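Novice: need a 3D model of the sequence below.
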Amino acid sequence: MSKHTVHSSYREKLLEHLFVSELLKRSWCLDRCDLEVAKPEVDNAGYDIILEAHGHTRHVQLKASFQGSSTPKQKVNLRLAEKPSGCVVWIYFEEETLALGPYLYFGGEPGQPLPSLAGTKVAKHTKAEHTGKKAERPNIRELNRGEFTAFDSLEGIYTALFGAAPAPL
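Specialist: All right, here's what the predicted structure looks like:
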């Protein structure tokens, strides 16, 4: 069994920290240093981190897959749409080094709400009930990879999240 499976929680947290670190570095390089990062105490509203920069606040649900993964879709909590400028960032990473990129993005322009999830498929639990049936998860929707916008660089995902950087402070 690979360490990616055995230590999946560790890896998830590590990738989150690496992503936030890269965003902070981008803010630094733009001579802005205005990126703020917060975490929810409870994970029940569909987002993992809150990011604010250039006057835009983002509630971000993070997803991750290793480069070359055949994962075709991700599950998104409907409550994310209740947040102003909610979005999903799907981070691809290199399996051995954990280098980040490319990035996939599902969300509106900065300041705009999450695009409608109406018509998207209701997700099902991964494990079946005792009858063998997989129950639906009414508050979770499945988004196909093709519904995301791809960015090869951190600069691209940073701009998708916060818009073009204003002049340095």
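
Novice: when you work out contacts or count neighbours from here on, use the C-alpha atoms and nothing else.
Specialist: Will do.

Novice: who touches stretch 70-78?
Specialist: Stretch 70-78 is contacted by residues 45-46, 61, 63, 65, 88, 117, 123, 139-145 when judged by Cα atoms under 8 Å, 6 or more residues apart in numbering.

Novice: are any of these buried, and which?
Specialist: 45-46, 61, 63, 65, 88, 117, 123, 140-143, 145 (16 or more other Cα atoms under 10 Å).

Novice: between those residues, which is closest to P166?
Specialist: V88 (23.5 Å; Cα to Cα).

Novice: look at that closest one and tell me its secondary structure.
Specialist: Following DSSP: H, G, I helix; E, B strand; the rest coil, V88 is assigned to strand.

Novice: for comparison, sequence B:
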Amino acid sequence: MLEYHLSGAITSELLLRNLPFELLRTDCDRDGYDLVIEANGIIRHIQLKGQVLGGAAREVTAHVNLATKPSACIIWMTYDPLTMRPVSYRFFGNPPGEKIPPLGDRIATHSRGKKKQRPDHRVIFAKRFEKTSGLEELVDRLFGTRHPDISALIDHMAALPEQAEPWLAAVRAGRFDAIPEDCDWDSSAALAHLIDGYALLKEQGRGETGLVAEEAHSVAGKTGRWPGGTCDLWIALFLEHRRWRSASPHEPDAGQRALLDILVRQLREALTP
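Specialist: Model (predicted):
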């Protein structure tokens, strides 16, 4: 039950972060893990432990084979017995891409019978676990933090009017894979105006909007690529739509349109790596 709750919560958070993932469950935990989740280029072999709210357990055990897996870790959940849902998480592991810390030398014993040793298991004390503030921090520890540029854009869009069009509403909420693959300059006006480019430029203290737009357009014309990160590209798309709206009845010629199509494609690729 706890495993299903946790895997559902983690994968929901990964979807909200627009991170594709794969999840595998083991039929037995002979090698010391219950779940394997791959996301953001990281493969996590995860051993799960559970403790009832108010419980006093001071240690858990782990199989030594867990230490052979890339980025393995242990998640120790505390759950509410009334709802059977996790209420807090403790984490034993290293940052994404690093192996689990040494398990230690204390050999575990069977909890029943004559307390025979379990030579393939080690005792890990509760004090070696790190408490997390909640699910978001747990996912940060597992797969890395959300890119600050992306987070800032999601927060910015949340303060702007909601969208009725389903795919635009999904993008506004951070589901960037909802951007149509065939989105081009002609169909990107609504996408461009999911942000307020003027407000973002003001926040960044980047000066005259006209100069910013001209500089980006100049670089793109010389190199065939629009400069900057995700936020810069979205601002550039916003400013280009404003430019051509004010230039009515003029329309981009074939060369300009091709360059603007590149801008849309670059933005989509930056948002959906």
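
Novice: now the TM-score, please.
Specialist: Superposed pair, TM-score by TM-score structural alignment, normalised by the length of structure 1: 0.83. Supporting alignment: 150 aligned residues with a Cα RMSD of 1.4 Å.

Novice: ok, so of the contacts of stretch 70-78 of structure 1, who is nearest E96 of structure 1?
Specialist: Using Cα to Cα, those come closest to E96 of structure 1 at S65, 12.6 Å.

Novice: would you map the helices across structure 2?
Specialist: Using DSSP state H, the helices of structure 2 run over residues 2-16, 135-143, 148-158, 166-172, 189-192, 197-204, 209-223, 230-246, 254-271.

Novice: which strands or helices does the last one pack on?
Specialist: Going back to what we said before, that points to helix 254-271 of structure 2. Where contact means 3 or more Cα pairs under 8 Å, 6 or more residues apart in numbering; DSSP states H and E, helix 254-271 of structure 2 is packed against helix 230-246.

Novice: residues in structure 1 matched by the helix it packs on, start to end?
Specialist: Helix 230-246 of structure 2 lines up with nothing in structure 1 when matched by TM-score structural alignment.

Novice: which positions in that helix come out as buried?
Specialist: Buried residues in helix 230-246 of structure 2, counting neighbours by 16+ other Cα under 10 Å, are found at T230, C231, D232, L233, W234, I235, A236, L237, F238, L239, E240, H241.

Novice: how much does it deviate in direction from helix 209-223?
Specialist: 100 degrees (axes from the mean of the first three to the mean of the last three Cα atoms, to 10 degrees).

Novice: so which other helices or strands are in contact with helix 230-246 of structure 2?
Specialist: helix 148-158, helix 189-192, helix 197-204, helix 209-223, helix 254-271.

Novice: possible to save the ones you listed as a markdown table with mean neighbour count?
Specialist: A markdown table is the format used below for those (neighbours: other Cα atoms under 10 Å):
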| stretch | mean neighbour count |
| --- | --- |
| helix 148-158 | 15 |
| helix 189-192 | 17 |
| helix 197-204 | 14 |
| helix 209-223 | 14 |
| helix 254-271 | 18 |
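
Novice: quick one: closest of the helices of structure 2 to K116 of structure 2.
Specialist: Using Cα to Cα, these put helix 2-16 closest to K116 of structure 2, at 28.3 Å.

Novice: map L114 of structure 1 onto structure 2.
Specialist: In structure 2, L114 of structure 1 lines up with I100, judged by TM-score structural alignment.

Novice: tell me the contacts of the counterpart of E36 of structure 1 in structure 2?
Specialist: Using TM-score structural alignment, the equivalent of E36 of structure 1 in structure 2 is E22. Counting by Cα under 8 Å, 6+ apart, E22 of structure 2 touches I37, E38, A39.

Novice: now the closest residue to the first one other than its chain neighbours: how far from L16 of structure 2?
Specialist: Pointing back at I37 of structure 2 there. Leaving aside its sequence neighbours, I37 of structure 2 sits nearest to L23 (Cα to Cα, 6 or more residues apart in numbering; 4.5 Å). Distance, L23 of structure 2 to L16 of structure 2, using Cα to Cα, to the nearest Å: 16 Å.
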